[in-house]
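Chemist: A structural model of the following input is requested.
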Amino acid sequence: MELRHLRYFLTVAKTLNFTKAAEELHISQPPLSRQIRELEEEMNVTLFDRQNRRVQLSSAGEVFAERATRILTNLDSAVVETQRAARGEIGRIAVGFFEHIAYTLLPPLLREFQLQYPAVTVELRWFSSAEQISALRRGDVDLVFVRSDPEDEELQSVLLLSEPFYIAIAKDHPLARKDKISITECSQLRVINYRKDVAPDYHLLINQLCASAGFSPSTEFEMGQIYASLGLVSSGFGITLVPASVQRTNMTNVAFRPLSEQFATSALYLVWHSASQNTVLSKFVQLAGDIASRP
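Modeler: Got it, this is the predicted structure:
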């Protein structure tokens, strides 16, 4: 039994006329009649009652018509769903992210992605920025946000952002009245650094910036998350450096001022396995690039 047998049968069942059915199927009547007879012989049932040139579905034919219709409908649905999967319109994707992405780029990206691809399941998994690539290599996620290009042939990456650093400072501090702040002006302030094990790139950069001005950041108060650092800043406990995009946060008593030393920048990449066959991935990467490029 082949799918064409089901289509032939259902066309006859609909028209109850072999001549009309043959015309709809664009075949001659004798081959159609032969196909139906072969189908009945294979199933060892009578599908049509043929009396006085009238054709009616038998009780067995009525059951088979219902089941055959269901089979072809499911087949058509399977084809459509398969095509949608090939276009990346359905499926799933697991995304690794770290803290400050959660309140800058990720919210608008997820909102628009879900609007455009409502049938795609997005799984979010938090790792520190230092752990992102390891999670990708383990297969925990399909792609990750990172702050430096891994430069690995097995991995593919795209640069989403390259943004300057800003000084986060209490609004009532005298320096907050300035349009820009140099790192040299912060030598007498407590500069809150990030933990080396959590954000090694930021930890090193802040150390280098402070060293260029002849002092060191605080070694007693190193935070694992930007929000924790901003909490200390809001209390007037010290200052910290953050990527420009963090200005989108609403933290009480915190002002953000550009850092005069513009050579200090924070990059953001998306990284995934070069051999990935996940068709949803390309849709996510493209939209991430679009969102990141918006002012």
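Chemist: From here on, just use CA atoms for contacts and neighbour counts.
Modeler: Fine.
Chemist: Looking at this structure, which strand is longest?
Modeler: When every strand of the chain is counted residue by residue (DSSP state E), the longest turns out to be strand 155-170.
Chemist: Name the residues that touch the next helix or strand along the chain from it?
Modeler: In the C-terminal direction, the helix or strand that comes right after strand 155-170 (DSSP states H and E) is strand 193-194. Residues external to strand 193-194 that are found in contact with it (C-alpha atoms under 8 Å, 6 or more residues apart in numbering): 200, 202-203, 206-207, 217-219, 221-226, 240-241.
Chemist: want to put them side by side, so please do this one too:
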Amino acid sequence: MNLLAFRYFLEVAKTLNFSKTSETLNISQPGLSQQMMSLENELGIKLLNRSTRKVMLTEEGEYLVKSLQPSFEHIENVIRELKENQQLPSASLRIATVPSAASNLIPIALKQLRSEMLDFEFNLQEVTSLKAVELVESQRCHLAFIRTPIDAKRLDDLGLHMLEFERHPLQVIVSAEHPIAGKSSVDLYDLRNEPFIHYDEKEAPSLFYLLERACLSAGFIPNTIGGGPEILTISTLVSNGLGITLMPRDMYHLIQSHRIKAIDIDGDQSYSSISAIWKKASYVPLVTKRFLDILQGFEITSST
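Modeler: All right, here's what the predicted structure looks like:
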């Protein structure tokens, strides 16, 4: 089996352009075409639909790309690390995370890992969920902790595993001076005329859609006056009486401010959770694998 032909195929699949791929690989276009035809003949399946105007992957081609890409990316990463370090890289764990996981889940898991494996380093990078997905997908981080997305299938399409942890109910967050601040629970519909501090749809999509869905389920569209991706910014806006918001209980516990209050929502079944994600690959570094084993103890559901 000619592994170089598979490498050529992955490049063709990336560009869907034989001319561009031949330039990138420094191979003639007829030679590249011959490599693809030989590979299809050897496998006995058609991988590419070619015409004079465009190139498209067949279903079998898409499956092969999805199956092979992680392995070739791993090979390239290993070679790059060896070249850069001129030696075997030390055991390290690069983690991208949203703030709530950085303060709650990760320290507990790292403490347990440290008790089992002393010879490793770790680096935490606090980012939005969107950025965390990007860092893991590009393999700049070994794993990440994000707000569980509404559509977990997208993670699977990106070649990522997902492990979900404890779910927390949404609560109404108001200023300590707000008229309802002393209540233990509230009907969300009664707040339909309140100004809402929202989440950024691009940077914090899970929280954005959770708030939208909760309000729509209550029978209204939130009257949004502003927002952003950072929970401290949003909580500061709320504490100054500029509006109210909805926030998962675990996020509210991070803020620890006497200037805002959290109120339960009557009858609402909206929940949010943190999930760990990592790249699907045939090889996972030992320290990452052990860390994932530890995280299994916190899991409630899993998706692949």
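Chemist: that older thread, so which of the contacts of strand 193-194 of structure 1 belong to helices?
Modeler: By the criterion of DSSP state H, membership of those in helices covers 200, 202-203, 206-207, 226.
Chemist: of the contacts of strand 193-194 of structure 1, buried ones?
Modeler: In terms of neighbour count (16 or more other C-alpha atoms under 10 Å), the buried residues within those are 202-203, 206-207, 217, 221-226, 240-241.
Chemist: what does L159 of structure 1 align to in structure 2?
Modeler: Residue pairing (TM-score structural alignment): L159 of structure 1 is matched to E164 of structure 2.
Chemist: which residues touch its match?
Modeler: Contacts for E164 of structure 2 (C-alpha under 8 Å, 6+ apart) come out as 148, 273-276, 299-303.
Chemist: In terms of distance to I173 of structure 2, which of the residues you listed ranks first?
Modeler: The closest of the contacts of E164 of structure 2 to I173 of structure 2 turns out to be S273 (C-alpha to C-alpha; 17.6 Å).
Chemist: any idea what that closest one aligns with in structure 1?
Modeler: Alignment of S273 of structure 2 against structure 1 is given by TM-score structural alignment, with A267 as its counterpart.
Chemist: What's the first helix or strand after the helix or strand hosting its match?
Modeler: Element membership for A267 of structure 1 (DSSP H and E) is strand 265-273. Taking DSSP H and E as the definition, the helix or strand that follows strand 265-273 of structure 1 towards the C-terminus is helix 279-292.
Chemist: circling back: what's the closest non-adjacent residue to the match of L159 of structure 1?
Modeler: Excluding the flanking residues, the one nearest E164 of structure 2 by C-alpha to C-alpha, 6 or more residues apart in numbering is S275, at 4.2 Å.
Chemist: ok, now how distant is that neighbour from T236 of structure 2?
Modeler: The gap separating S275 of structure 2 from T236 of structure 2 is 26 Å, by C-alpha to C-alpha, to the nearest Å.
Chemist: Neighbour count for those two, which is higher?
Modeler: For the pair S275 of structure 2 and T236, the greater number of neighbours falls to S275 (24 against 16), based on other C-alpha atoms under 10 Å.
Chemist: Now for that one: which residues touch it?
Modeler: 145-148, 162-165.
Chemist: 10 Å - rerun?
Modeler: Applying C-alpha atoms under 10 Å, 6 or more residues apart in numbering, one finds that S275 of structure 2 lies in contact with 97, 101, 144-149, 161-167, 299-302.
Chemist: Can you report how many residues neighbour the aligned residue in structure 1 for L188 of structure 2?
Modeler: For L188 of structure 2, the aligned position in structure 1 is occupied by I183, per TM-score structural alignment. With neighbours defined by other C-alpha under 10 Å, the count for I183 of structure 1 comes to 21.
Chemist: ditto for F220 of structure 2
Modeler: F220 of structure 2 has 17 neighbours, counted by other C-alpha under 10 Å.
Chemist: Now do the contacts for it.
Modeler: Remark: with contacts taken as C-alpha under 10 Å, 6+ apart, F220 of structure 2 is in contact with 188-193, 212-214.
Chemist: coming back round to it: next, the mean deviation of the longest strand of structure 1 compared to structure 2.
Modeler: Here the mean offset of strand 155-170 of structure 1 against structure 2 after fitting is 1.7 Å, by mean C-alpha distance after the TM-score superposition for structure 1.
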